[in-house]
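Student: Turn this into a model:
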Amino acid sequence: GEPVPLAQGLLQRLEASIVFEDKALIVINKPAGIAVHGGSGLTFGVIEAFRQLRPDCKELELVHRLDRDTSGLLMIAKKRSMLRHLHTALRGDGVDKRYMALVRGSWASSIKQVRASLGKSNLRSGERMVEVDEEEGKESVTVFKVLRRFGDFATLIEAKPITGRTHQIRVHTLHAGHCIAGDTKYGEEGFSKEIRDLGGKRLFLHAYMLTVPLPDGSELKLQAPVDEMWAKTVERLSAPI
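Tutor: Got it, this is the predicted structure:
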């Protein structure tokens, strides 16, 4: 059958979220709360929306994924050749992806890397959780640095995943003793509530920087700003009480 027409509002938001587009690639600054593709009760996601926004592009595919509640840079290939090129780059170390996260407590500057193997387990509800599993898990590495401190209460950090496992950054920050604000799966409700009270009603994980090699040998470097809710929350955090 015909695809279900998506809400105009969502299509407009996604069209407005494009930060780069050429004949082979689209990169968007995905808003928090929008799934990358339909399934599990959702009839649509980013990829379904772009198939309606770009009906002439018959080969649109997601290059990689972002969790539904994570915002930031997401690549969508318009051509198979670009998809293959980027998958090869992602498997090697050609792609540099960096995220910002607001975490609980004071992140020690000495924690520059977390190396902890990750395995999946299923909750009774059918939801997927990821946990550190040194026996059976897949090797996973994330490099961290402190961007800004908010006393002992919270730290804004940069996370650069070297491997690309499901929920990797969320589980690695937790493993280091600092959960991410607004993380309903791996977070801490008291901390998340304090951030919510400042207006931060979202997961504070944002893919803000991306460097990718293009097939012609050039390099695409992109940055995506955080949304207004994130910006205002951080402003309130830094205001003297």
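Student: CA atoms for contacts and neighbours, from now on please.
Tutor: OK.
Student: show me the residues around residue 6 that make contact.
Tutor: 44, 49 (CA atoms under 8 Å, 6 or more residues apart in numbering).
Student: For residue 223, see how far away the closest residue to residue 176 other than its chain neighbours is.
Tutor: Counting by CA to CA, 6 or more residues apart in numbering, residue 176 lies nearest to residue 114, which is 7.2 Å off, once chain neighbours are set aside. To residue 223, residue 114 is 24 Å away according to CA to CA, to the nearest Å.
Student: what do you get for residue 173?
Tutor: For residue 173, the distance to residue 223 - CA to CA - is 22 Å.
Student: run this one through as well so I can compare:
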Amino acid sequence: MAENGVRQWLVTDADAGQRLDNFLLRVMKGVPRSHIYKILRSGEVRVNKGRARPHYHIAVGDVLRLPPVRVAEASDPAVLPTHLRSQLEAAVLFEDSHLLVLDKPSGLAVHGGSGLSWGIIEALRQLRPDARELELVHRLDRDTSGCLVLSKKRSALRALHESLRQGQMEKHYLALACGDWKGPARSVRLPLRKNTLQSGERMVRVDPVAGKPAHTHFSAREHFSGATLVEADLDTGRTHQIRVHLQAIAHAVAGDEKYGDPAFNQRLRVLGLRRLFLHAASIRFAHPRDQQPMHIQAPLPAELEAVLQQLRQESCS
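Tutor: The predicted structure follows:
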């Protein structure tokens, strides 16, 4: 192990626009992800002499204080397993010199760590070694599948983050909700607060006092006996937003072990559901190079479509 001293880092145009945690993961190669979040929580990392949250987007002219850290000595990187390589190559929905859009498989986290050998970003950096500025534009929960956008250029990352901040990136999800949905559509505005348990597990709760604003539009797509396929459109992008909003209105997502309905989950397991029924079905945004409209869709995975077929058969019998 080697120890580095305190560093002062002046943010230039080449680095601006990144989330602070993603920037640290990139420049502190070899430092465990858990330790990076620890030094952020403790205030050892400073931005313009003050504390900053992991999701802060660094800007040109910011001065970062990077504390001494113990870094693993350089070694040959682990080789990406063949099955994962094939799975990710087959999951590419769109790619050019600026962007890569993936149909993220359920069960694969966007970042490695916490006992996970590979995350999406680590795997794709090995698959695309020439894309040295490859970064996640946004995130999906580990058990959520569907459209995930990555940037290949810092300029593209900045432009897409600005689109997110301005609400100009439209993300549409499909979820199987517990219960019989009343009416065609429903808009949910409930503030959400994120907590981290001692185990490190993240839990989100509705909190009208300390929560951050969260707004989701839901509309019914297909009705079954005791279940409804709904489309969810996000106005904000809070952690676990769709799952917690549906739980709060008594329509928990099928297969949700954290916020779900145990009896409903058991019923769906009998029908073959082995994962969270939440899928990022499509995304719309302006291409950062020329502002051309992009509309990318990810088909519903076969294992989720099979569950819907089972429900349709139940409804007909």
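Student: And residue 173 and residue 223 of the first structure? Which one has more around it.
Tutor: residue 173 (23 against 15; other CA atoms under 10 Å).
Student: most distant residue from the middle of the first structure?
Tutor: Distance from the C-alpha centroid of the first structure peaks at residue 1, with 32.1 Å (CA atoms, centre = their mean).
Student: the helices in the second structure, which residues?
Tutor: Secondary structure of the second structure, counting by DSSP state H: helices at 20-27, 33-41, 82-90, 120-127, 154-165, 241-248, 262-270, 302-316.
Student: Now for the equivalent of residue 78 of the first structure over in the second structure, how many residues are close by?
Tutor: Residue correspondence to the second structure (TM-score structural alignment): residue 78 of the first structure is matched to residue 152. Neighbour count of residue 152 of the second structure, defined by other CA under 10 Å: 22.
Student: Near the closest residue to residue 152 of the second structure other than its chain neighbours, how many residues? Count them for me, please.
Tutor: Spatially, and ignoring its direct neighbours in sequence, residue 152 of the second structure is nearest to residue 134 (4.4 Å; CA to CA, 6+ apart). For residue 134 of the second structure, the tally of surrounding residues (other CA under 10 Å) stands at 22.
Student: quick one: the strands in the first structure?
Tutor: 18-21, 25-30, 61-62, 71-77, 96-104, 113-115, 118-122, 128-132, 141-150, 154-161, 205-213, 219-223 (DSSP state E).
Student: Let me have those strands in JSON lines, adding distance to residue 193 of the first structure as columns.
Tutor: JSON lines is the format used below for the strands of the first structure (distance: least, CA to CA, whole Å):
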{"stretch": "strand 18-21", "distance to residue 193 of the first structure": "32"}
{"stretch": "strand 25-30", "distance to residue 193 of the first structure": "24"}
{"stretch": "strand 61-62", "distance to residue 193 of the first structure": "33"}
{"stretch": "strand 71-77", "distance to residue 193 of the first structure": "20"}
{"stretch": "strand 96-104", "distance to residue 193 of the first structure": "12"}
{"stretch": "strand 113-115", "distance to residue 193 of the first structure": "27"}
{"stretch": "strand 118-122", "distance to residue 193 of the first structure": "26"}
{"stretch": "strand 128-132", "distance to residue 193 of the first structure": "22"}
{"stretch": "strand 141-150", "distance to residue 193 of the first structure": "16"}
{"stretch": "strand 154-161", "distance to residue 193 of the first structure": "13"}
{"stretch": "strand 205-213", "distance to residue 193 of the first structure": "16"}
{"stretch": "strand 219-223", "distance to residue 193 of the first structure": "29"}
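Student: Just name the most buried of the ones you listed.
Tutor: Counting by mean count of other CA atoms under 10 Å, strand 71-77 has the highest mean neighbour count of the strands of the first structure, with a mean of 25.
Student: thinking again about what came up before, what residues are up against the residue nearest to residue 176 of the first structure?
Tutor: Counting by CA under 8 Å, 6+ apart, residue 114 of the first structure has contacts 141-144, 172, 176.
Student: any idea what it aligns with in the second structure?
Tutor: So, by TM-score structural alignment, residue 114 of the first structure is matched to residue 188.
Student: Next: residue 198 of the first structure.
Tutor: With TM-score structural alignment as the criterion, residue 198 of the first structure pairs with residue 271.
Student: Could you count how many residues lie near that match?
Tutor: 15.
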